[in-house]
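> Okay, structure incoming, though there's no sequence with it:
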């Protein structure tokens, strides 16, 4: 197995996780990636849509593109209540119960950041009793309690907060002594960190084919890779989280090949080439199907892309909630990518 520089990859991952980037508000995260690429001496191109692409030239013919996304779940302010608390509109697909109690940052038009917490309208069990437990967590009953002395809508407006401001959920990243990484937004900052780790390795040992990395900024709302994939791409491998749960084979300690999701099956031949690369690298590859999932690969195909698409990724527990993976899965994903492009499978 070709070793990924794990300390480097983890450093990038933790910094990315600490950089808010809800869908539509990804500029700071993209700048972080650009800065790291500049330090590596790798030029990059930002598309008009805000995605980022870079390449490492290969020693032979062929062009493989890996796509991942840096945008995350989040929210926007959709209204200010008379109490001064905020109503939210969701960005991406998540259950409101998974963000209850989460700290947030409200990003105002002036650049000011105001912190707060997502709560429901019956938060105190001492006041509401059983009515709290019976409350269905949905958008209409959730609000942001700001960490400012606000007692009216006017007080909140005076802070510079208004409808349309972006709201990011705190990632709370942690690296445990046992090698687990837990945080919000491992989907899909784990893949982006792996991209940089793989890039660093390929600069020292060029791949057998030219490799592009494409980081999208609208995947969580379904159209991230609908445009922007390099025109000379021969094949696209989307790299995203592998979802873990009952009835699934994916694991926090492994890389997974997803052969089908809600958009249907991925390319069989490309999937088989990835299986062959895993065998060559000594990577224990899991294979899975996700019924409530789609990827940048799906978006590219739906937009008319004429090349094979596959999907791989590290196993992530509690997807779209407070997530967790293991360094084993990060390492295995990087090793699989390196083997695939170095050996020209």
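Looks like it arrived, so ask away. All values reported here derive from a predicted model rather than from experimental measurement.
> Could you use CA atoms for every contact and neighbour count after this?
Fine.
> Tell me the secondary structure at the residue nearest to residue 45 when sequence neighbours are not counted.
Leaving aside its chain neighbours, residue 45 sits nearest to residue 53 (5.3 Å; criterion: Cα to Cα, 6 or more residues apart in numbering). Using DSSP: H, G, I helix; E, B strand; the rest coil, the structure places residue 53 in strand.
> Run a quick neighbour tally on residue 53.
22 (other Cα atoms under 10 Å).
> just residue 271 next, same as before
If you count neighbours by other Cα under 10 Å, residue 271 ends up with 21.
> wait, what's in contact with the residue nearest to residue 45?
For residue 53, the contact set (Cα atoms under 8 Å, 6 or more residues apart in numbering) comprises 44-47, 212-215.
> Pasting the second one now:
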């Protein structure tokens, strides 16, 4: 199978999904977008009460079920308070690296449906004014949103309909380079969610059936810890498709698919992980096996919820996670191939 012929489809759908603001708890538009794509391809598609999108693919054996999951919720911010000068103080949603947000453009979503633009800045934003402009801490006590409206007081901001609890979503800045890199915020995990959409497209175009009944699950609360808690009850195995880690004491490169043997929550299923390694060798898929030192996934939420399900984790190597992220198309395609191999499509 020529996976590379689907790279243009991946780029198109990745751009579209990454452009939709969808911080955890604010995923309705992203959920609908993914739902519409899967349904248009002809798959049975449903939304759960908490917002997960579950796509059911008939297998050659429907008496046994497995699932693949990726999350479409992202990191974000929420209005915490309004300063006397009319700036918005912030509370993090998930765990963004706040210093990387200094200078980022953002959208502020009000409860009434209005959307305002702004910029996330240090409270000492000008070198000509503030002696600590370069070294003031970049954290939630020392950064705020400057709204692109004429406001000079709490009352001015309130008159716009902005209040504590409103979402602040910052720009992904998605770029595909000629050298094959995807650089963007929120590759974790919209890059992998797009791989799931691409796999659905491949199965439709090539008239392929997985070995077992398969759920492709797009979860919406992973960044805050419970995305995998409400997956289908009949699954026997879960393959989490999330970002692979690149960096200190790790072997994975951005061009590879990473197979995670263990993360913060503990080891992944030994037999599943071994099978993924063997499949990579068999199909000449460029891979690395690593232990992630500061990481958890949909599998952790699944297990904490008491589900008797084996689980493993794979994903493209991603550099700069929770900041300005980057991966390579080779890593994405290697992940897609391993997903297909796991489902016995190749």
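That came through, no problem. On a predicted model such as this, the values are computed, not experimentally measured, just so you know.
> Now list the buried members of the contacts of residue 53 of the first structure.
For those, a neighbour count by 16 or more other Cα atoms under 10 Å gives the buried set as 44, 46, 212-215.
> Of the contacts of residue 53 of the first structure, which pair is most distant in space?
47 and 212 (14.0 Å; Cα to Cα).
> what's the distance between the closest residue to residue 180 of the first structure other than its chain neighbours and residue 83 of the first structure?
Excluding the flanking residues, the one nearest residue 180 of the first structure by Cα to Cα, 6+ apart is residue 326, at 4.3 Å. Distance from residue 326 of the first structure to residue 83 of the first structure, counting by Cα to Cα, to the nearest Å: 42 Å.
> What of residue 146 of the first structure?
For residue 146 of the first structure, the distance to residue 83 of the first structure - Cα to Cα - is 11 Å.
> So for those two, which sits in the more crowded spot?
Using other Cα under 10 Å, the more surrounded residue of residue 146 of the first structure and residue 83 is residue 146, with 20 against 14.
> on that earlier part again, from the contacts of residue 53 of the first structure, which land in helices?
Among the contacts of residue 53 of the first structure, none falls in helices (DSSP state H).
> Inside strands: which ones of these?
The members of the contacts of residue 53 of the first structure that map onto strands under DSSP state E are 44-46, 212-215.
> okay if I get those residues as TSV plus distance to residue 9 of the first structure?
Listed next are these as TSV, based on distance: Cα to Cα, whole Å:
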residue	distance to residue 9 of the first structure
44	19
45	22
46	22
212	18
213	15
214	17
215	16
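> So residue 36 of the first structure: helix, strand or coil?
helix.
> State the number of residues packed around it.
14.
> now residue 5 of the first structure
Neighbours of residue 5 of the first structure using other Cα under 10 Å come to 16.
> give the contact list for the nearest residue to it once chain neighbours are set aside.
Using Cα to Cα, 6+ apart and skipping the chain neighbours, the partner closest in space to residue 5 of the first structure is residue 197 (6.3 Å). Taking Cα under 8 Å, 6+ apart, we find residue 197 of the first structure in contact with 4-6, 8-9, 334.
> same deal with residue 156 of the second structure?
Residue 156 of the second structure neighbours (Cα under 8 Å, 6+ apart): 86, 150.
> Just to be sure, it is in a strand?
No: judged by three-state DSSP, residue 156 of the second structure forms no part of a strand; its state is helix.
> Tell me which residue of the first structure matches up with it.
Matched by TM-score structural alignment, residue 156 of the second structure corresponds to residue 155 in the first structure.
> Which residue ranges of the stretch 51-200 of the first structure form helices?
Listed in chain order, the helices of the stretch 51-200 of the first structure (DSSP state H, counting those that start in this stretch) span residues 125-128, 130-134, 153-158, 186-204.
> pretty sure residue 14 of the second structure contacts residue 189?
No: counting by Cα atoms under 8 Å, residue 14 of the second structure does not reach residue 189; the two are 10.6 Å apart.
> What's the local residue count around the nearest residue in space to residue 311 of the first structure that is not next to it in sequence?
In this structure, residue 311 of the first structure finds its nearest non-sequential neighbour in residue 238, 4.7 Å apart by Cα to Cα, 6+ apart. Residue 238 of the first structure has 26 neighbours, counted by other Cα under 10 Å.
> mind checking how far residue 238 of the first structure is from residue 89 of the first structure?
Here residue 238 of the first structure is placed at a distance of 28 Å from residue 89 of the first structure (Cα to Cα).
> center of the first structure, which residue is that?
residue 188 (1.9 Å; Cα atoms, centre = their mean).
> Counterpart of the residue nearest to residue 180 of the first structure over in the second structure?
Per TM-score structural alignment, residue 326 of the first structure is aligned with residue 328.
> measure that match to residue 149 of the second structure for me?
Taken as Cα to Cα, the span from residue 328 of the second structure to residue 149 of the second structure is 39 Å.
> And the two? Which one has more around it.
Neighbour count, other Cα under 10 Å: between residue 328 of the second structure and residue 149, residue 328 has more, with 23 against 13.
> I'd like to know which elements the longest strand seen in the second structure is packed against.
Counting by DSSP E, the longest strand found in the second structure is strand 61-71. If contacts are counted by 3 or more Cα pairs under 8 Å, 6 or more residues apart in numbering; DSSP states H and E, strand 61-71 of the second structure sits against helix 187-206, strand 212-219, strand 235-241.
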